[in-house]
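Chemist: model this:
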Amino acid sequence: MRVLLVEDEPEMAAALATALRDHDMVVDLVADLGLAEEALRIATYSAVLLDRQLPDGDGLKLIPKLRASGLQTPIIVLTARGEIADRVAGLDGGADDYLSKPFAIAELLARLRAVLRRPGDLPDETLKLGRLAYDGAHRQASVAGVALNLPRRELLVLEALLRRAGRTVARSVLDDAVYGFDDEIQSNALDTHVSRLRRKLADADAGIEIHAIRGIGYLINSQS
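Modeler: Purely as a prediction, here's the structure:
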């Protein structure tokens, strides 16, 4: 899951980004509305976490503009303004949820899961292929009921492939699923993640294969 975090307060931004990454999310962090618009033009996100009080304006003013452009990505507004009138303004403006600061990370994660359950965007379902099952809600892979412990980026590669099982997934799509704007990417990093993932799936007898499609990307399917 790739999330855009729009927050200008450095300590809050760093804490939120770290917590989300600890829960296997790719996080792009920007500090104002202009950068948020630019990020949304060039990347696809599962959700947007949007602060209200930003250097170049109220975050709420961005939401109608995004909705008018056709963007349906779930947006959760994060703000110190907790009055009912502020919450109503946020929801009426097109936000999917409104969370008042301070809040617990567990609550934010629960709100994210909730907004992502809407029809057409269901990351919480269990994906199955071969003997492997992937629990989208808890980001846990297992083979025949036995947990398969994978590092964050290998897990993100697996999820991106499983959601497109039987189809070739371009390298650029996998890069977007695994890396944020600020991540340093070595030229062979993706291939290394796939190689390690492929070996672990084979060792666990998962009954699935990952094929390299030369010059394009990768494809996952069940063993014939």
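Chemist: from here on, just use CA atoms for contacts and neighbour counts.
Modeler: Noted.
Chemist: what residues sit buried inside stretch 76-93?
Modeler: Neighbour counts using 16 or more other C-alpha atoms under 10 Å place 76-79, 86-87, 90-91, 93 of stretch 76-93 among the buried residues.
Chemist: structure for this one too, so we can compare:
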Amino acid sequence: MRLLFVEDDGDVAETLTAYLERQGFVVDRAETLAIAQDALLGNEFDLVLLDRLLPDGDGVSLIGYATAQRRPQRFLLLSALAGIDDKVTGLELGAHDYIAKPFEPRELVARIRAALRHDLRKTRETRRFGPILHDVEGGGFFVNDAPMSLRRTEALVLAALMARDGALVRREALETRVYGYDKFVNGNSLESIISRLRKVLATKTEAVKILSVRGVGYQLTKGG
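Modeler: The predicted structure is shown next:
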């Protein structure tokens, strides 16, 4: 089994690589996201061990990159970011597993072997609108391959808008998507979600806007 180990700490990378090779794995190493991206494009790996705190960005952006390039991959995140929110974010963006540093090497090998038992799809359904990529299967959103963190309600609305690819989505359809068919919905609830979603998008890109059609619904439009 061939692994790509993305880690910028040379001592950690060398020690763990030697251990994994003794367990029968072939290990290629990358110290930065840029090197890892080139490696994914030019090679086939069974699994990527991925640190988050890399010199040129958050390691989870490699998941979005692989999805955008249609290079399906198993990812196992290794990180000193050990909070529950960090773990949930990594898993929701498509990682197969998340291990907080420090960890026991034997546990890592067990987790690798467990991840390798997951079928690796040759294709993964995605949608794109401008620079925004939606990994439909995993549920994650990326802007220019960088992860975008959204609340559940915001993610549901953006997914519904992206599914229509710029066409108008009636507010009733969005409310049903978020709250279900049989819930009473306050008239301002959807507007609040849209307002928060607009603020998040504004911090990530100027290329996509949410257009309101008064009294009817909303649609995505490509901005400047």
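Chemist: just to revisit the earlier point, closest to E7 of structure 1 among the buried residues of stretch 76-93 of structure 1?
Modeler: Relative to E7 of structure 1, the closest of the buried residues of stretch 76-93 of structure 1 is L78; by C-alpha to C-alpha it sits at 8.7 Å.
Chemist: does that closest one sit in a helix, a strand or a coil?
Modeler: Secondary structure, DSSP: H, G, I helix; E, B strand; the rest coil: L78 of structure 1 is strand.
Chemist: max-length helix in structure 2?
Modeler: The helix that spans the most residues within structure 2, counting by DSSP state H, is helix 189-204.
Chemist: actually, structure 1.
Modeler: In structure 1, with assignment by DSSP H, the single longest helix is helix 189-203.
Chemist: equivalent range in structure 2 for that one?
Modeler: When structure 2 is aligned by TM-score structural alignment, helix 189-203 of structure 1 has no counterpart there.
Chemist: elements contacting that helix?
Modeler: In terms of contacts (3 or more C-alpha pairs under 8 Å, 6 or more residues apart in numbering; DSSP states H and E), helix 189-203 of structure 1 is packed against helix 152-162, strand 208-213.
Chemist: what inclination does that helix have with respect to helix 152-162?
Modeler: Between helix 189-203 of structure 1 and helix 152-162, the angle formed by their directions is 80 degrees, by axes from the mean of the first three to the mean of the last three C-alpha atoms, to 10 degrees.
Chemist: ok, back up a step: highest average neighbour count across the helices and strands packed on helix 189-203 of structure 1?
Modeler: Of those, the one with the most neighbours on average (mean count of other C-alpha atoms under 10 Å) is helix 152-162, at a mean of 21.
Chemist: can you give me the strands in structure 2?
Modeler: Using DSSP state E, the strands found in structure 2 span residues 2-6, 26-30, 47-51, 53-54, 57-58, 75-79, 97-100, 126-129, 132-135, 141-143, 146-148, 169-170, 208-213, 217-222.
Chemist: what would those strands look like in a markdown table with distance to A13 of structure 2?
Modeler: Putting the strands of structure 2 into a markdown table (distance: least, C-alpha to C-alpha, whole Å) gives the following:
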| stretch | distance to A13 of structure 2 |
| --- | --- |
| strand 2-6 | 8 |
| strand 26-30 | 8 |
| strand 47-51 | 10 |
| strand 53-54 | 13 |
| strand 57-58 | 17 |
| strand 75-79 | 12 |
| strand 97-100 | 15 |
| strand 126-129 | 32 |
| strand 132-135 | 30 |
| strand 141-143 | 28 |
| strand 146-148 | 24 |
| strand 169-170 | 49 |
| strand 208-213 | 39 |
| strand 217-222 | 42 |
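Chemist: L190 of structure 2: which of the ones you listed is closest?
Modeler: If you check each of those against L190 of structure 2 by C-alpha to C-alpha, strand 217-222 wins as the nearest, at 10.1 Å.
Chemist: matching residues in structure 1 for the closest one?
Modeler: Counting by TM-score structural alignment, strand 217-222 of structure 2 has no counterpart in structure 1.
Chemist: what does stretch 163-177 of structure 2 give?
Modeler: Matched against structure 1 by TM-score structural alignment, stretch 163-177 of structure 2 finds no partner residues.
Chemist: stretch 59-67 of structure 2 now?
Modeler: When structure 1 is aligned by TM-score structural alignment, the counterpart of stretch 59-67 of structure 2 is residues 59-67.
Chemist: just to revisit the earlier point, could you check the angle the longest helix of structure 1 makes with strand 208-213?
Modeler: Using the same axes, to 10 degrees, one finds that helix 189-203 of structure 1 and strand 208-213 are set 150 degrees apart in direction.
Chemist: can you give me the buried ones in helix 189-203 of structure 1?
Modeler: By 16+ other C-alpha under 10 Å, the buried positions in helix 189-203 of structure 1 come out as 190, 193-194, 197-198, 201.
Chemist: which residue numbers in structure 2 go with stretch 157-170 of structure 1?
Modeler: Under TM-score structural alignment, the alignment places stretch 157-170 of structure 1 onto no residue of structure 2.
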